[in-house]
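Engineer: build me a structure from this.
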Amino acid sequence: MVRVGPNELSTNRADCTQPILGTGGLVKGECWYNRVPPGTPTSLVSIRMPAVHKSRRRVWDLAFSATTIRDYWKWHLMRRVGQLVEHLGLITEQEKSGAKAVVDLNNWMSSFTYDIMGDITFGGGFEMMKTGGDTTGMTEALQGFNTQHAILAHIPWAHTYVRLIPFAAAAGKRFAEIALAPLITRITEGTQVKDLFWFLADEESPEPPSRATVKADGIMAIVAGSDTTATTLTAMWYFLLRNPEIMQRLEEEVDSHFTEVTDPWGEDAVQKMSTMMWLNSIICIPEGTQVTSHTYSLQRNPLYFSLPDVFLPQRWHPREFVDFNTDRKFHQHRDDPTSNPGFNHDPTAFHPFSTGPANCAGRAFAILELRAVVCAVVWRFRFLPLPGVRLEEWEESLEDYFIVRRGRLDAAVECRH
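Structural biologist: Below is the predicted model of the structure:
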């Protein structure tokens, strides 16, 4: 337990996670105070009182139920996955003219996730893959806005004064204007498609939320569903580029399960992806003290994960598993460090979607999204490091301000099928 501020404690102990974030845990600290002007509805993620959060969370759980994902979201997802594969395929056509086909994986993963979140939240509206990236300045405005909020979180009373400074409030207003443009179109057209807006509006409720509340949650959905997944996908490609032997194992697994991964997928394909091994590989604290579980250091703590800075997807494999090439059981190779009896692996210290009643409402869709993108892209393409490029520069570019600032991740791309 480390004191990181006059009234703030941080811990990277796994056994502290549930008491902090779990049911009956601590309420959100002062860093979430005063984020919006008085009288303005706050988004779900900023709600500090558990009872209020539980009430608002109800429609989110309905929106991201297994039934809704199967009946509505999956169609949008597979259409966008097909579009991503199509655009990457066009880039590989450059090889026919003798030029090296190069792709910025960070840009394409970001464009994909913004497009799919626009689809399921407001019925569409961004089309970043079609334009080759963000041409509106929305993502840049979002980064500036969240950087400012991450700093002001330590002095929450300062929000009141910063909102009075036009240039300081400009980034947040700019992002909101661009992000809400599809919402305005959605309201004007009045479609009855069951997108996230349909659930958030909750018009069948005796007391439906205000339009301002729906707007706040809609903006949050775009941010929460795009930045997180884009960061995960880009980081995955980064580690695969640095570990070609693992990339090869993943390619073999995808090839053994699918013959064409951009065709419409049924439940059997979703089930296949869920079983693919390499794919899924005592103090008294004064009341009012802000306590956080420091996820980065918790998940890189060697007490819970041996070799925490080494990319070892097999750490998530069972000790004995089915070889997808020979369909027989075999033990992990003796040179594999994860086969060492002293190798630490404690899944209770791993919380990619947070934990407790305020965990990620869209986690099931996010998992499906990650699996679908990886399967489709790996089946069709192979990414390779560019000569003379230090891949480590991408990891060194990362900055965490609630969302993650990410630099370019350029790679050569070639077709496999």
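
Engineer: alpha carbons only for contacts and neighbour counts from here, please
Structural biologist: Will do.

Engineer: all strands of the chain, in order?
Structural biologist: 2-5, 8-11, 102-104, 290-293, 320-322, 329-331, 381-384, 399-401, 403-405, 410-415 (DSSP state E).

Engineer: save the ones you listed as JSON lines, and put in distance to residue 163 and mean neighbour count too.
Structural biologist: Listed next are those as JSON lines, based on distance: least, Cα to Cα, whole Å; neighbours: other Cα atoms under 10 Å:
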{"stretch": "strand 2-5", "distance to residue 163": "25", "mean neighbour count": "11"}
{"stretch": "strand 8-11", "distance to residue 163": "25", "mean neighbour count": "17"}
{"stretch": "strand 102-104", "distance to residue 163": "36", "mean neighbour count": "18"}
{"stretch": "strand 290-293", "distance to residue 163": "24", "mean neighbour count": "20"}
{"stretch": "strand 320-322", "distance to residue 163": "56", "mean neighbour count": "12"}
{"stretch": "strand 329-331", "distance to residue 163": "60", "mean neighbour count": "12"}
{"stretch": "strand 381-384", "distance to residue 163": "44", "mean neighbour count": "20"}
{"stretch": "strand 399-401", "distance to residue 163": "19", "mean neighbour count": "14"}
{"stretch": "strand 403-405", "distance to residue 163": "21", "mean neighbour count": "18"}
{"stretch": "strand 410-415", "distance to residue 163": "38", "mean neighbour count": "20"}
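
Engineer: how about those in TSV, adding distance to residue 205?
Structural biologist: Shown next, in TSV, are the strands of the chain (distance: least, Cα to Cα, whole Å):
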stretch	distance to residue 205
strand 2-5	43
strand 8-11	39
strand 102-104	45
strand 290-293	35
strand 320-322	48
strand 329-331	53
strand 381-384	47
strand 399-401	36
strand 403-405	33
strand 410-415	48
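
Engineer: can you say which of these is nearest to residue 213?
Structural biologist: Nearest to residue 213 among the strands of the chain is strand 403-405 (21.5 Å), distances taken as Cα to Cα.

Engineer: distance of residue 295 from residue 238?
Structural biologist: 20 Å (Cα to Cα, to the nearest Å).

Engineer: now stretch 209-220: buried residues?
Structural biologist: By neighbour count on 16 or more other Cα atoms under 10 Å, the buried set for stretch 209-220 is 213, 214, 215, 216, 217, 218, 219, 220.

Engineer: from the residues you listed, which ones fall inside helices?
Structural biologist: Among the buried residues of stretch 209-220, the ones falling in helices (DSSP state H) are 213, 214, 215, 216, 217, 218, 219, 220.

Engineer: let's see this one next to it:
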Amino acid sequence: MAPDEASIAPTLVITGVASGAALHQIVKRIELDRHPLSFLGAFIGSILGLALILQNFSAQYENYGSAFKAAWFTILRTVVSLWVNILVHRAFFHPLNNFPGPFGAKLSKFWALGEVVKSKVKWYQVTGRLQEQYGDYVRTGPRELMIYNAEAIKPLLGPSSKARKGPFYNGLQQSIHTTRDHDFHKKRRKIWDMAFKQSLSDYGSIIEEFTDTLLAGFEASKGNPIAINDLCIYYSWDVMSSVGFNSSTEFLTGKSVEFATKILNGVQDGFSAIEALLHVPWMLTVIESISFAGPMLEFNTWAADQVEARRNMKTPRPDIMGHLLAETEDTAAGNKLLNADSRVIIGAGRQALLIINLLAVTDQSVHDSYQKKLREEIDISFQEKTYNCAKPEPLLDGIISEALRLFPPVTFGSQRVIPEPGMTIGDVDIPPDTVVSLAMYQIQRDLRNYVQPEAFIPERWTTQPSLILDKDAFMPFSIGPYNCAGRSLAMMELRSVVARTVYRYDISLVEGDKFDENVFFAGVKDHFTLGIPKIDLVFIERGS
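Structural biologist: Sure, this is the predicted structure:
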């Protein structure tokens, strides 16, 4: 080692270690999830810049290669020092250290990612075990809490809440769903609400057309088992593409183009990845930023094509995108927003709800009595010609609500960030800048909120309201300013399919199949929207 090198090497070591400690004081105040590529760029730029400085100002580095090597090890020491400081702070000095939880969750969100993988994409089951072990407030990440107490719903999600959306929403392009800008969302939401309000009656007739096609598929089966999962997915996509863009994907009719089928399969396969990556949102940001090939690019391209095709339509009937086009500037930024919103429309189908509701009224299941009870109610509506999928029916809506309670379509708990100066929920003080999520699945099955919470009792929404102990604990479409804009449309789909199917068909399980409800529903996956295990049902026309 040359004399000059011997003198400068300790300085570089000390500089690297000290820089890491100093840098920690900065980065712990920044949401790094928002800037992963910037962080990588700073790392690379620091190495290259330091190498130039060493080469130009230190005689011991005769060429750029040797200077680069010294710079590399210096910046690497900085990064190692930074992470050591981060981990020590998270483990022993973080404001959330008073909250219980797995030790691994204190250190990194990779703990949660690992649990998602181990549970085979059933995070809601992981959160159930965490509640049993740790209680109502569980630390599930370095600065994250999972909350199981219904008292937190209004403070976090209600109309007067000052909590902003969490870092997960940064992982995707800005849309009505993903934006964290409250003022932008408020302005954009008015447009979406108008799109539903002005055209909801038109959407009803469209929904009924697709229900006709779905029932025709049941009829064509001639009493043979039908793979109901695929049909429900096709129904949801056809409805949303039609009310969204005036152009059906035609999955139910079997006339869908090959590329649309490829997109559908890619989206379905990608749901599991989204469930995993929502725990490490910086990965979503990276994937979104570098999507120059593969399924994500194909989906984005296809969604953009739907917007452009809708823009060029002559005299279209009212639809969601028509309202959005009319209220969005025809600029690069406006088109980018429309493309992102189009993906929200396409992904908004509730196929899981259709499956669960059909199962709830299936003969031979533990709920077999509800097929008969529901039929008594809807027979009157059809006979008196008062049926309308936009019109509530007591038992029908009770069945739907009970299915929504037990299996909310999205179990991801509406991630929020606690504002300054912190928030008190009950007698629990939560520090500012804490990322919190509500354990929706557990809250809607909590003894404190419902009598016999694990039982399917639609009457709790009709004739037995005493079985509901806390009405605020029901939030399948969320609440407050960020609630689901398409709730009314989803309810119309559910009423149409369930009511008309039960009115026309006897629904049963495949003869000889041993259906264990507990085993079946334990197989439900939590990939952002629920993934229901494959099941076949039999539809036989009444009276035949």
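
Engineer: could I get the TM-score for this pair?
Structural biologist: Here the TM-score for the pair of chains, by TM-score structural alignment, normalised by the length of the first structure, is 0.81; 372 aligned residues with a Cα RMSD of 2.8 Å.

Engineer: picking that back up, and the strands of the first structure: which comes nearest residue 85 of the first structure?
Structural biologist: Smallest distance to residue 85 of the first structure across the strands of the first structure (Cα to Cα): 8.5 Å, for strand 381-384.

Engineer: what is the distance between that closest one and the centre of its chain?
Structural biologist: Centre-to-centre, strand 381-384 of the first structure and its host chain are 22 Å apart (Cα atoms, centre = their mean, to the nearest Å).

Engineer: distance from that strand to the second structure after superposition?
Structural biologist: Once the two models are superposed, strand 381-384 of the first structure sits on average 1.0 Å from its counterpart in the second structure (mean Cα distance after the TM-score superposition for the first structure).

Engineer: against the second structure, where does that strand fall?
Structural biologist: Aligned using TM-score structural alignment, strand 381-384 of the first structure spans residues 505-508 in the second structure.

Engineer: picking that back up, between the ones in helices among the buried residues of stretch 209-220 of the first structure, which is nearest residue 348 of the first structure?
Structural biologist: For those, the nearest to residue 348 of the first structure is residue 220 (27.5 Å; Cα to Cα).

Engineer: show me what contacts the aligned partner of the closest one in the second structure?
Structural biologist: By TM-score structural alignment, residue 220 of the first structure lines up with residue 344 in the second structure. For residue 344 of the second structure, the contacting residues are 175, 176, 177, by Cα atoms under 8 Å, 6 or more residues apart in numbering.

Engineer: residue 310 is in contact with residue 339 of the second structure, correct?
Structural biologist: No: counting by Cα atoms under 8 Å, residue 339 of the second structure stays clear of residue 310, with 11.7 Å between them.

Engineer: residue 226 of the first structure: which of the strands of the first structure is closest?
Structural biologist: strand 403-405 (9.7 Å).

Engineer: packing partners for the closest one?
Structural biologist: Contacting strand 403-405 of the first structure under the criterion 3 or more Cα pairs under 8 Å, 6 or more residues apart in numbering; DSSP states H and E are the following elements: helix 138-152, helix 211-242.

Engineer: rebuild these as a markdown table, extending it with distance to residue 380 of the first structure.
Structural biologist: Output for these, formatted as a markdown table (distance: least, Cα to Cα, whole Å):
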| stretch | distance to residue 380 of the first structure |
| --- | --- |
| helix 138-152 | 28 |
| helix 211-242 | 15 |
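
Engineer: so which of those helices comes closest to residue 103 of the first structure?
Structural biologist: Taking those one by one with Cα to Cα, helix 211-242 is closest: 11.8 Å.

Engineer: okay, angle between that closest one and strand 410-415 too, please.
Structural biologist: 80 degrees (axes from the mean of the first three to the mean of the last three Cα atoms, to 10 degrees).

Engineer: so who does residue 179 of the second structure touch?
Structural biologist: Applying Cα under 8 Å, 6+ apart to residue 179 of the second structure gives the contacts 169, 170, 185.

Engineer: distance of residue 107 of the first structure relative to residue 274 of the first structure?
Structural biologist: 27 Å.

Engineer: tell me which of those two has more neighbours.
Structural biologist: residue 107 (21 against 14; other Cα atoms under 10 Å).

Engineer: which residue in the second structure aligns with that one?
Structural biologist: Match for residue 107 of the first structure (TM-score structural alignment): residue 230.

Engineer: now its match: how far from residue 248 of the second structure?
Structural biologist: When residue 230 of the second structure is compared with residue 248 of the second structure (using Cα to Cα), they lie 16 Å apart.

Engineer: what of residue 446 of the second structure?
Structural biologist: Separation of residue 446 of the second structure from residue 248 of the second structure (Cα to Cα): 40 Å.

Engineer: same deal with residue 22 of the second structure?
Structural biologist: Taken as Cα to Cα, the span from residue 22 of the second structure to residue 248 of the second structure is 57 Å.

Engineer: the two - which one has more neighbours?
Structural biologist: Each of residue 22 of the second structure and residue 248 has its neighbours counted (other Cα under 10 Å); residue 248 has more, 18 against 15.

Engineer: excluding its backbone neighbours, what's nearest that one?
Structural biologist: Nearest non-adjacent residue to residue 248 of the second structure, counting by Cα to Cα, 6 or more residues apart in numbering: residue 242, 4.6 Å away.

Engineer: kindly report the same for residue 46 of the second structure.
Structural biologist: Nearest one to residue 46 of the second structure, counting by Cα to Cα, 6+ apart, is residue 75 at 7.1 Å.

Engineer: what about that neighbour, how many neighbours?
Structural biologist: Quick note: residue 75 of the second structure (other Cα under 10 Å) scores 23 neighbours.

Engineer: ok, now residue 159 of the second structure?
Structural biologist: Neighbour count for residue 159 of the second structure, taken as other Cα under 10 Å: 12.

Engineer: contacting residues for the alignment partner in the first structure of it?
Structural biologist: Mapped onto the first structure by TM-score structural alignment, residue 159 of the second structure lines up with residue 23. Residue 23 of the first structure makes contacts with 356, 357, as judged by Cα under 8 Å, 6+ apart.
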